[in-house]
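S.K.: make a model of this:
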Amino acid sequence: MVFTHDTTAALAAAVDLVNSAVDPDTLTELAQVDAFFAKHGYTGARARDADDLAAVRAVRAPLRRMLTADRDTAARLVNDVLAAHRAVPQLVRHDGLDYHLHVLHPDTPLVDRIAAETAMAMVDVIRADEMSRLAVCAAESCEGMVLDLSRNRSRRFCSTTCGNRLAVAAYRARRK
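M.R.: Prediction:
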């Protein structure tokens, strides 16, 4: 299943944000929010203060619940987020991107835009019955999220580090 660009981008951003809470926490400074904002192509206004950092950090747990829920629960969570933010999808073009959805006004706080855009991406995932594209890392000691957009659904680890760690452990076990 190939999702649209904005769906893929929102899912990747949500997984990246959720994974920033996995030990060690990689979202403790405003500069890290700035880097997240730039990496994932968010646009619009930002407060760029301690409250902004705290709000973005706080949304990680609710996003994790949405991304790891069963299909029915995820649908309920998506509906709750979209209703709470009074999301009104709009087709927009900017920064060389063709038409894609923005669901909140650009002046809306960043954390609200993250939540609503993730919810809109989950609409596509739920409707396509592709919840298996989102999973928890297969490494026993990791709680990271995996977004598997591979054709054969073979991605099991949140990072190369987790995959390599398991491969090295298996190699060492075979060598004994």
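S.K.: from now on I want contacts and neighbour counts done on CA atoms only, so please keep to that.
M.R.: Fine.
S.K.: quick check: longest helix of this protein.
M.R.: Assignment by DSSP state H gives helix 110-127 as the longest helix of the chain.
S.K.: other residues contacting it?
M.R.: 3, 6-8, 10-11, 14, 44-46, 52, 55-56, 59, 63, 67, 71, 74-75, 78-79, 81-82, 85, 87, 102-104, 131 (CA atoms under 8 Å, 6 or more residues apart in numbering).
S.K.: run this one through as well so I can compare:
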Amino acid sequence: MALVNSGEEPDTLTTMEQLDAWYAEHEFTGRRDHDAAELDALRALRPTLRELLTAERDDAAELVNALLAEAQAVPQLRRHDGLDWHIHAVPSDAPLAHRVAVEAAMAMIDVIRSDELSRLTVCVDDRCECLVLDLSRNRSRRYCSTTCANRNAVAAYRARGRQSAG
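M.R.: The predicted structure follows:
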């Protein structure tokens, strides 16, 4: 989700330093090329992941299958770098964008199987296109960030003030 949202204005994935920070924040392991091609490949992956994360259930399943087939994914349990058993579906020496695509597809398998795609939405702020993952118990999250939520709360407050004054 963070990778997709990095493509919204202002784009927050344009430099190697930003890529390094994103890589560290999301605790990816394995091969890193540290070159412009790697950065460009991740940036190019964003529209595909946006399509996957906003698709209807059957379309999302087709996209997952296509991503996994393209990567020739073979899920296996791995334990490394102090992490307990978890799934890797491509080798750790595969290109970073390749691994990110497969990890997103693998994560979506459970979302699709449990029919929870309604937890993935687009921010309701008219000026924002970021994606929202709603993990709240009552499914009430509507904004991607506190910034968007606050901007809309202030606008609503001011509108109420104008309405009562007018």
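S.K.: list the TM-score for the superposed pair.
M.R.: TM-score for the superposed pair, counting by TM-score structural alignment, normalised by the length of the second structure: 0.95. Supporting figures: 162 aligned residues with a CA RMSD of 0.8 Å.
S.K.: so the longest helix of the first structure corresponds to what in the second structure?
M.R.: Helix 110-127 of the first structure lines up with residues 96-113 of the second structure when matched by TM-score structural alignment.
S.K.: so which of the contacts of helix 110-127 of the first structure are in helices?
M.R.: Reading helices off the contacts of helix 110-127 of the first structure with DSSP H, I get 6-8, 10-11, 14, 52, 55-56, 63, 67, 71, 74-75, 78-79, 81-82.
S.K.: show me which of the residues you listed are buried.
M.R.: Listed as buried from those are 6-8, 10-11, 14, 52, 56, 63, 67, 71, 74-75, 78, 81-82; burial here means 16 or more other CA atoms under 10 Å.
S.K.: with these in mind, which one is nearest to Leu147 of the first structure?
M.R.: Nearest to Leu147 of the first structure among these is Leu11, at 7.5 Å by CA to CA.
S.K.: out of the buried ones among the ones in helices among the contacts of helix 110-127 of the first structure, which is nearest to Leu91 of the first structure?
M.R.: Among those, and counting by CA to CA, the member closest to Leu91 of the first structure is Asp6, at 10.9 Å.
S.K.: doesn't His100 make contact with that closest one?
M.R.: Yes: if you go by CA atoms under 8 Å, Asp6 of the first structure and His100 touch, sitting 6.1 Å apart.
S.K.: after the longest helix of the first structure, next one along is what?
M.R.: Downstream of helix 110-127 of the first structure, the first helix or strand assigned by DSSP states H and E is strand 134-136.
S.K.: now the following helix or strand past that following strand: which residue numbers in the second structure?
M.R.: Downstream of strand 134-136 of the first structure, the first helix or strand assigned by DSSP H and E is strand 145-147. Counting by TM-score structural alignment, strand 145-147 of the first structure lines up with residues 131-133 of the second structure.
S.K.: contacts for the matching stretch?
M.R.: With CA under 8 Å, 6+ apart, stretch 131-133 of the second structure has contacts from 1, 4-5, 119-123, 141-144.
S.K.: now the buried members of the residues you listed.
M.R.: Looking at these with 16+ other CA under 10 Å, the buried ones turn out to be 4-5, 119-123, 141-144.
S.K.: of all pairs in these, which one is the farthest apart?
M.R.: Farthest pair in those, by CA to CA: Val4 and Arg141, 18.2 Å.
S.K.: give the aligned range of stretch 92-99 of the first structure in the second structure.
M.R.: Residue span in the second structure matched to stretch 92-99 of the first structure, by TM-score structural alignment: 78-85.
S.K.: mind listing what's buried along the matching stretch?
M.R.: So, applying 16+ other CA under 10 Å, stretch 78-85 of the second structure has no buried residues.
S.K.: which residue packs closest to Leu53 of the second structure, ignoring adjacent ones?
M.R.: Of all residues not flanking Leu53 of the second structure in the chain, Leu120 sits nearest, at 6.7 Å (CA to CA, 6 or more residues apart in numbering).
S.K.: hmm, that neighbour is touching Leu52, no?
M.R.: No: between Leu120 of the second structure and Leu52 there is no contact under CA under 8 Å: 10.3 Å.
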